[in-house]
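Trainee: Here is a sequence with its predicted model. Questions after.
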Amino acid sequence: MQRDIIITADGSLTIHLPEWNEQYHSKHGAIQEAYHVFIKQGLHHLCHPELVSGSYPVSQNEQSNNISILEIGFGTGLNAFITLLEAEKLNISIDYYGVEAYPVLMNEINQLNYPQELNAQNEASTFTKLHEVFWEAPHKITPHFSITKQNRFFSEIKEKESYNIIYFDAFGARVQPELWTELIFKNMYNALKQNGILVTYSAKGSVRRAMENVGFKVERLPGPPGKREMLRATKS
């Protein structure tokens, strides 16, 4: 399948699949989407709600300086890299698990401009390291961030009460509907700890209903640039 590197509206790059007319990140801004969906409405909401405008208070026993995150669709590593940078800023420890069935090639990774666009040029080698470390083993990248990359299909996730947050960043239901089913979201529900959250850029009605049918409490939230809404699901 052909894979092209394209520029998105905020200046950051992403990978475009012409055959599917699908991108790894929003064409309206890869970095903007990652920050809004996964950092603001995910990480900040759970750990530092005071950083999220209009967020409801999170009780003290729900807050933690040790967070476990599962990313569904490790892809370009953008979400992991931004989360690493945020862990340093917020002084929290994160164990990050990135699941990817079809890893991106290093020659594609080397073309991406995320360290430059994030004003993190000094961390460019860290971004590369996220991709160079071996799969299926934990790696301490910084004092605040460890990563384990897992080369497997999303349907193979069978963990129980293991994660505080799930970044659900699979390709869209238009091209891969099998990734947005009740079966998948039941696995996600089981994998989350109590009061854990799942955030995704999608706001499709069928996705929301699948989440609710397996037990999630689902909120519609304002979406990133180019999308009216997104979803956040809580295991409660």
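Mentor: The structure has been received and is ready for your questions.
Trainee: CA atoms for contacts and neighbours, from now on please.
Mentor: Fine.
Trainee: Give me the number of neighbouring residues for Thr234.
Mentor: Residues lying near Thr234 (other C-alpha atoms under 10 Å) number 21.
Trainee: Please name the nearest non-neighbouring residue to it.
Mentor: Ile197 (4.5 Å; C-alpha to C-alpha, 6 or more residues apart in numbering).
Trainee: any idea how far Lys217 is from that neighbour?
Mentor: Separation of Ile197 from Lys217 (C-alpha to C-alpha, to the nearest Å): 9 Å.
Trainee: in the longest strand along the chain, what's buried?
Mentor: Criterion DSSP state E: the longest strand present in the chain is strand 192-200. Using 16 or more other C-alpha atoms under 10 Å as the test for burial, strand 192-200 gives 192-194, 196-200.
Trainee: and the comparison structure, right after this:
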Amino acid sequence: MPIKIITTEDGSHSLFDEELNETYHSTRGARGESMHVFIKEGLEYWRAKNNTDQIRILEIGLGTGLNAFLTAEFCDQFNQDVVFTSLEPFPIKKELYENLNFYNSDEEKEILLDIHTSKWEDEVQLTNKFSLLKSQSKLEDFHTDQTYHIIYFDAFAPSKQPEVWSVNNLKKCYSLLESGGVLTTYCAQGQFKRNLSAAGFGVETLQGAMGKKEMVRGLK
């Protein structure tokens, strides 16, 4: 099978794509990386600076569903409404998502399974505070009238999918963000930071996750 489950150093699962020779998360810790890059430096950062009843998030790369799952957990913990839109042109197979170990209870397992089994292209209320709209499309093909407060940019690395990280795609992300919105990503490649800047973003280089030196947050 070209994609297989692996266990990262913090005990949480990730996936390894043999064709791309790339993991879906840091091998140092899938859950730890997602918590740091997307929840702490994205969701928590934006929420601390803004007061709104509902937060709209766009994710580039649903993948294992970990970021969506952790966001749903956050919603429950902090009583925060989130409308979560996730793009994924290549959904993972049932035998993979059914065996991921992100959850600690049967209730949490149901949320993870619902993330993967919910209908595509329709907004679905998965919990009292978390709704999900999955679109099986690439960023460059995605069309919406919606704007977002936060973008989780979690595509495969620029060395594997350079087209996803193009200036044009980043300009699209900029246009999709509300004023004051943020784009957060694990990537701190120099060319990516230059592309972010060319697209109009203010660029912050932050401490990376799980021993990684750097990560990046783009500000509108």
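Mentor: It's in. This one's a predicted model, so the numbers in the text were calculated from it and none came from an experiment.
Trainee: circling back: aligned partner of the residue nearest to Thr234 of structure 1 in structure 2?
Mentor: Alignment note: Ile197 of structure 1 maps to Val182 in structure 2; criterion TM-score structural alignment.
Trainee: what about the spatially most central residue of structure 1, is that helix, strand or coil?
Mentor: What sits nearest the mean C-alpha location of structure 1, by C-alpha atoms, centre = their mean, is Tyr167, with 3.3 Å. Under DSSP: H, G, I helix; E, B strand; the rest coil, Tyr167 of structure 1 falls in the strand class.
Trainee: thinking again about what came up before, dump the residue contacts of the residue nearest to Thr234 of structure 1.
Mentor: 42, 46, 164-166, 232-235 (C-alpha atoms under 8 Å, 6 or more residues apart in numbering).
Trainee: hmm, 7 Å instead?
Mentor: Residues in contact with Ile197 of structure 1, defined by C-alpha atoms under 7 Å, 6 or more residues apart in numbering, are 164-166, 232-235.
Trainee: Could you do Ile60 of structure 2 as well?
Mentor: Contacts of Ile60 of structure 2 by C-alpha under 7 Å, 6+ apart are 86-87, 152-155.
Trainee: Check Ile166 of structure 1 too.
Mentor: Contact analysis of Ile166 of structure 1 by C-alpha under 7 Å, 6+ apart lists 69-71, 197-199.
Trainee: do that again at 8 Å, thanks
Mentor: Ile166 of structure 1 makes contact with 69-72, 188, 192, 197-199, according to C-alpha under 8 Å, 6+ apart.
Trainee: Map it across to structure 2 for me.
Mentor: Superposed on structure 2 with TM-score structural alignment, Ile166 of structure 1 falls opposite Ile151.
Trainee: what number of residues lie near Ala155 of structure 2?
Mentor: 23.
Trainee: and the residue nearest to it when sequence neighbours are not counted, how many residues sit next to it?
Mentor: With sequence-adjacent residues excluded and distances taken as C-alpha to C-alpha, 6+ apart, Ala155 of structure 2 is closest to Gly61, at 5.2 Å. Per other C-alpha under 10 Å, the neighbour tally for Gly61 of structure 2 reads 24.
Trainee: So Gly61 of structure 2 versus Thr85 of structure 2, what's the distance?
Mentor: For Gly61 of structure 2, the distance to Thr85 of structure 2 (C-alpha to C-alpha) stands at 10 Å.
Trainee: Do a quick rundown of the helices in structure 1.
Mentor: With helices called from DSSP state H, structure 1 shows them at 30-34, 45-47, 78-90, 106-109, 114-117, 124-132, 182-191, 205-213.
Trainee: Quick one, which of those helices gets closest to Ile157 of structure 1.
Mentor: Judged by C-alpha to C-alpha, the one of the helices of structure 1 that comes nearest to Ile157 of structure 1 is helix 182-191, at 6.5 Å.
Trainee: Contacts for the closest one next, please.
Mentor: With C-alpha under 8 Å, 6+ apart, helix 182-191 of structure 1 has contacts from 154-155, 157-163, 166, 210-211, 213-216, 235.
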